[in-house]
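[1] Sharing a model prediction with you, sequence too.
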Amino acid sequence: MPESPIDPKLRSETRLPLAGLRVLDLTLARAGPTCVRHLADWGADIIRVEPPNSTDGLGGPRDGFDSVNLHRNKRAIALDLKHPDGHAAFLKLASTADILVENMRMQVKHRLKIAYDDLKELNPRLIYASISGFGQTGPYSKRGGVDQIAQGMGGLMSITGEPGRGPMRVGIPINDLTAGNLLALGIMMKLYDRERTGRGGYVHTSLLEAQVFMLDFQASRYLMDGEVAGQAGNDHPVNIPMGVFPTADKPINIAASSPKLWANFCKAAGREDWLEVEEWKTLQGRSKDRARVNATIAEVTRTKPSEWWIERLEEAGIPCGPVNDIKDVFDDPQVQHLEMAMPMRHRTRGDIRVVASPLNIEGLETGVYRDVPELGEHGAELLAEAGLSEEEIADLRAKGALGGAKGGGA
């Protein structure tokens, strides 16, 4: 097995806020790994625990774009938690961990005897963090959940897409990502609480909870005013004009709904006569006449190219921007300035780029300090750190409780 080309010593020599924290990563798919990636990027020692026959859980190769982007900055061990000796070795690791993150089906961790109740007496300082499809309790708690199911059940698909076209999913796994982000936030809160109490605890969220939370004003619109939102396509549900408009080359987004912005937009477009249209003098009036407002604006915006409009509208203080494809995003000078494409060197793919952390902590800089681990790559190393002898580690491997690379080094 080729060695990782990245020096993990750089991680220990770089002051990062989570340095010194040990995390057991039992996650798969995307929601759990999204949470762990925050912890990994900011200095925690991540131990990825997988079954000996793991295929990574992402539907692609271990050196595929998805796995590499999600599983950098980790060490790895392959343990059979169903084997008594594998389970015992896991408990050794759990006894020294600060955090455990998992997103199995609710009942699986109980069946494996690695749930919070199984570990809290072993390690009272452990923060146990879970993501499920629908919650740890309740009528749906035993169901498996994936992002698109939660998009549908959580109402998002009913308000996404053009009116009359039927439900539409969002183009990213927004529930997986949001649940992972929220769980990372919950872990940070519990870590702060542990500083005061000395005790860990159980932190959890679900795809469904994350989706309902992300409904935001559309949810409060219903809860307070009884309005059930429908699909509005590329238009903002209540503000007008705010949406996508054609230009001579590519579409752009324009947001000019406030009285001041609407007036400035009409002037910038050379159509101050729009300010005299009685039905358009208020936001409510423009909203009722949305189709005509949009069509009238589109007739004007399509006469000039996108860059002409963006420059002109920016000068007028009107929020606007192009509708980019993914290549355009990473070619954008602001995205490049923000360094959102982070360089790393992969053992087989060579010099590549992955998505950087969006968090900025002045005086600290994250990066890729460890390559994505092979299955069980650091097993022997980790078990030795937990106090097992070479003979005990060899015995685990002989019994099939420990898998992965025989060397198990860094």
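    Arrived safely.

[2] Going by C-alpha atoms from here, please, whenever you check contacts or count neighbours.
    Fine.

[3] Could I get the contacting residues of the nearest residue to Asp249 once chain neighbours are set aside?
    In space, and not counting its chain neighbours, Asp249 is closest to Pro305: 5.3 Å by CA to CA, 6 or more residues apart in numbering. Each residue near Pro305 by CA atoms under 8 Å, 6 or more residues apart in numbering is listed here: 247-250.

[4] Just give the nearest non-adjacent residue to Leu375, would you?
    Per CA to CA, 6+ apart, closest to Leu375 is Gly404, 5.2 Å.

[5] tell me the contacts of the one you found?
    Neighbouring residues of Gly404 by CA under 8 Å, 6+ apart: 52, 77-78, 374-377, 379.

[6] ditto for Arg37
    70-72.

[7] mind running it again at 10 Å?
    Contacts for Arg37 (CA atoms under 10 Å, 6 or more residues apart in numbering) come out as 44, 46, 69-74, 180-181, 184, 357.

[8] do the same with Gly154
    Contacts here follow CA under 10 Å, 6+ apart; on that basis Gly154 touches 148, 175, 207-215.

[9] one more time with 8 Å, if that's ok
    208, 211-212.

[10] Take the residues you listed and lay them out in TSV including neighbour count and distance to Ala89.
    Output for the contacts of Gly154, formatted as TSV (neighbours: other CA atoms under 10 Å; distance: CA to CA, whole Å):
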residue	neighbour count	distance to Ala89
Leu208	26	34
Gln211	23	37
Val212	18	39
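
[11] For the residues you listed, could you give me JSON lines that also reports secondary structure and distance to Asp193?
    As requested, those are exported to JSON lines (DSSP: H, G, I helix; E, B strand; the rest coil; distance: CA to CA, whole Å):
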{"residue": "Leu208", "secondary structure": "helix", "distance to Asp193": "26"}
{"residue": "Gln211", "secondary structure": "helix", "distance to Asp193": "26"}
{"residue": "Val212", "secondary structure": "helix", "distance to Asp193": "26"}
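
[12] Which member of these is positioned nearest Glu13?
    The closest of the contacts of Gly154 to Glu13 turns out to be Gln211 (CA to CA; 38.9 Å).

[13] picking that back up, just to be sure, which of the contacts of Arg37 are found in helices?
    69-70, 180-181, 184 (DSSP state H).

[14] In three-state terms, label Gly321 for me.
    Classification of Gly321 using DSSP: H, G, I helix; E, B strand; the rest coil returns strand.

[15] Met342 too?
    strand.

[16] who's in contact with it?
    Contact analysis of Met342 by CA under 8 Å, 6+ apart lists 353-356, 367.

[17] Same list (the residues you listed) but as JSON lines, adding secondary structure.
    Listed next are those as JSON lines, based on three-state DSSP:
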{"residue": "Arg353", "secondary structure": "strand"}
{"residue": "Val354", "secondary structure": "strand"}
{"residue": "Val355", "secondary structure": "strand"}
{"residue": "Ala356", "secondary structure": "coil"}
{"residue": "Gly367", "secondary structure": "coil"}
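
[18] try this one next to it:
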Amino acid sequence: MSPLPEPQALPISKAPDQETPAPLPLDGVTVVDLSRALAGPYCTALLADLGARVVKVESGTGDPSRQWPPFDGKDSLYFDSTNRNKESIWIDLYSEDGKEVFRTLLSSADVLVENFKLGTLEKMGYSTEDLHNLNPDLVHVSVNAYGQKGPLRDLPGLDQVIQGITGITSVTGPADGDGYRVGLPIVDIASGMVAAFTAVSLLFGRERGNPTRTGATSLYETAVAMSVFQGQKALSTGTTPHRQGNSHPSITPYGSYPTATVPIVLAVSTQRHWTDFCTLIGRTDLLEDPRFVNGQERTEHRDALDREIAASLRSHPAEKWIEDIRGLGIPAGPIRDYGQVMADEHTLALDMIQRTRRPDGRELEILRGPVSLAGYPTPVRSAPPGLSANALSILAGLGIPEADIDRLVAAGVVKAQPDSSPQATPADAALQEVVSR
């Protein structure tokens, strides 16, 4: 392969015609995404939602989440959920030609995101010093399992393991039963959000002349930080928080309560709301009970109060209580499953579900990101990419001559077919050492 030319700026994907701010806030920012599974891809999906061009670099057998259910035909919906608005290129990252292609990609990028075990990137030849020498303006964000120091730093970690080791499981589930994992990979998702915030903060600092180019978070640090008042309670008082089922640990009444039909969730968080709520349910006698006179007393006598409230709420169906309680300005609502949520008129009114097409022409309904700009939702500009579906355009955008691209593809350094299934090599196994799932 002949020497590669000087890198050129990668072309920016254009958003479809719709009422969204143009340009998007991160238009012109190029992100190289080496991450796999969930925490890292969730981070880069958020960056892509805001306009960044995200080039997903895959190797070995590709992002392992491509093989995880549920499926739409041959397409993993697990993968689809965090890879909208991205492009994909498969590169043999351990061949010399592959390394040269990757270095060229990095030299024209703004951000590198990866979620390997500590030390994996360095083994690949991309230490902090190497990255700085290659591209002094490159922002590097790492998501790992347990942080950059401490006795657990070198261990792999996945979401549910981290939930258990950081206390989340200890406060989740029935009060008189075993702890539960949260029903979503909450630590991965939150870590992805923290990583995206870190990336944008580093970019902002770079524009203001700040020299810092590296940032990191971990599943462990994110999960411990998420403990907020529960962790602070243990830290400051020495009292260990415990599971309380569907009741809020600090505010009462706040939780799930039965009605004549189905349970509802309500949150009486102020003294005025407490007075209004007791009047609504016909229990003004509770206002005079010394056990319930203020928020602290109500929480200390939660079990007794919950029994009184449950008895009163069983007099009417859920729909009536929700309407009447909301009429007082008190938060209340039903407990829905995800099928109901996706069909809910409020979900649809927020344009949370957008439509795009897969490369084979099949329509795909997909959830957008959670951000709106100037009153309009961030758009899904493209469907999640097939494996290496954008390789040729990415290489051409780097200024690599067509003859060299042909040689790279012929040599297996780059895969050019979106449905290819490259075989993993022993060296590529390091790329599967992801820290989140």
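    The structure has been received and is ready for your questions. Remember, predicted model here, so these are calculated numbers, not experimental data.

[19] okay, now Asp188 of structure 2: neighbour count?
    The number of residues packed near Asp188 of structure 2 is 31, by other CA atoms under 10 Å.

[20] what's the closest non-adjacent residue to it?
    Counting by CA to CA, 6+ apart, the residue nearest Asp188 of structure 2 is Ala39, at 4.5 Å.

[21] ok, the equivalent of the one you found over in structure 1 - contacts?
    Alignment note (TM-score structural alignment): Ala39 of structure 2 maps to Ala31 of structure 1. By CA under 8 Å, 6+ apart, the contact set of Ala31 of structure 1 is 103, 131, 175-180.

[22] could you say which helix or strand contains the closest residue to Ser127 of structure 2 other than its chain neighbours?
    Spatial nearest neighbour of Ser127 of structure 2, excluding adjacent residues (CA to CA, 6+ apart): Leu121 at 6.6 Å. Using DSSP states H and E, the element containing Leu121 of structure 2 is helix 120-123.

[23] In structure 2, what sits opposite the residue nearest to Leu375 of structure 1 in the alignment?
    Match for Gly404 of structure 1 (TM-score structural alignment): Ala416.

[24] From Gly386 of structure 2, how far out is its match?
    Distance of Ala416 of structure 2 to Gly386 of structure 2, given as CA to CA, to the nearest Å: 10 Å.

[25] before we move on, what about Glu114 of structure 2?
    20 Å.

[26] tell me which element Ser312 of structure 2 falls in.
    Ser312 of structure 2 belongs to helix 302-313, assigned by DSSP H and E.

[27] Return the mean post-superposition distance for that helix against structure 1.
    Compared with structure 1 after fitting, helix 302-313 of structure 2 deviates on average by 1.3 Å (mean CA distance after the TM-score superposition for structure 1).

[28] can you pull out the strands in the stretch 301-437 of structure 2?
    332-334, 353-357, 363-367, 372-373, 376-377, 414-415 (DSSP state E, counting those that start in this stretch).

[29] can you pull the buried residues of the second one?
    Neighbour counts over strand 353-357 of structure 2 (16 or more other CA atoms under 10 Å) mark 353, 355-356 as buried.

[30] same check, this time on the first one
    For strand 332-334 of structure 2, a neighbour-count test (16+ other CA under 10 Å) marks 332-333 as buried.

[31] That one vs structure 1, average distance?
    Mean deviation for strand 332-334 of structure 2: 1.1 Å (mean CA distance after the TM-score superposition for structure 1).

[32] Read off where that strand ends up in structure 1.
    Using TM-score structural alignment, strand 332-334 of structure 2 pairs with 320-322 in structure 1.

[33] quick one on the thing from earlier: which part of structure 1 matches the helix holding Ser312 of structure 2?
    The aligned range for helix 302-313 of structure 2 is 290-301, by TM-score structural alignment.

[34] and the matching stretch, how far from the chain's centre?
    The chain centre lies 36 Å from the centre of stretch 290-301 of structure 1; the measure is CA atoms, centre = their mean, to the nearest Å.

[35] Can you name the residues in contact with it?
    By CA under 8 Å, 6+ apart, stretch 290-301 of structure 1 touches 240-241, 245-248, 269, 280, 286, 309.

[36] that older thread, need the buried ones from the contacts of Arg37 of structure 1 selected in ChimeraX.
    Entered in ChimeraX, the line below selects the buried ones among these, by 16+ other CA under 10 Å:
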select :44,46,69,70,71,72,73,74,180,181,184,357
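
[37] could the contacts of Arg37 of structure 1 go into JSON lines alongside distance to Leu93 of structure 1?
    Formatted as JSON lines, those follow (distance: CA to CA, whole Å):
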{"residue": "Ala44", "distance to Leu93 of structure 1": "15"}
{"residue": "Ile46", "distance to Leu93 of structure 1": "12"}
{"residue": "Asn69", "distance to Leu93 of structure 1": "25"}
{"residue": "Leu70", "distance to Leu93 of structure 1": "22"}
{"residue": "His71", "distance to Leu93 of structure 1": "20"}
{"residue": "Arg72", "distance to Leu93 of structure 1": "20"}
{"residue": "Asn73", "distance to Leu93 of structure 1": "18"}
{"residue": "Lys74", "distance to Leu93 of structure 1": "15"}
{"residue": "Gly180", "distance to Leu93 of structure 1": "23"}
{"residue": "Asn181", "distance to Leu93 of structure 1": "25"}
{"residue": "Ala184", "distance to Leu93 of structure 1": "21"}
{"residue": "Ser357", "distance to Leu93 of structure 1": "28"}
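
[38] which ones are touching whichever residue in structure 2 pairs up with Leu21 of structure 1?
    Aligned by TM-score structural alignment, Leu21 of structure 1 pairs with Val29 of structure 2. By CA under 8 Å, 6+ apart, the contact list for Val29 of structure 2 reads 51-53, 109-111.

[39] switch the cut-off to 10 Å
    9-10, 12, 47-48, 50-54, 109-111, 203.

[40] are any of those residues buried, and which?
    Neighbour-count burial (16+ other CA under 10 Å) applied to the contacts of Val29 of structure 2 gives 10, 47-48, 50-54, 109-111, 203.

[41] So which of the residues you listed belong to strands?
    53-54, 111 (DSSP state E).

[42] any chance of those in CSV, with distance to Asn246 of structure 2 too?
    Below are these laid out as CSV (distance: CA to CA, whole Å):
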residue, distance to Asn246 of structure 2
Arg53, 41
Val54, 39
Val111, 41
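
[43] what's the closest of those residues to Asp285 of structure 2?
    For these, the nearest to Asp285 of structure 2 is Val54 (60.3 Å; CA to CA).
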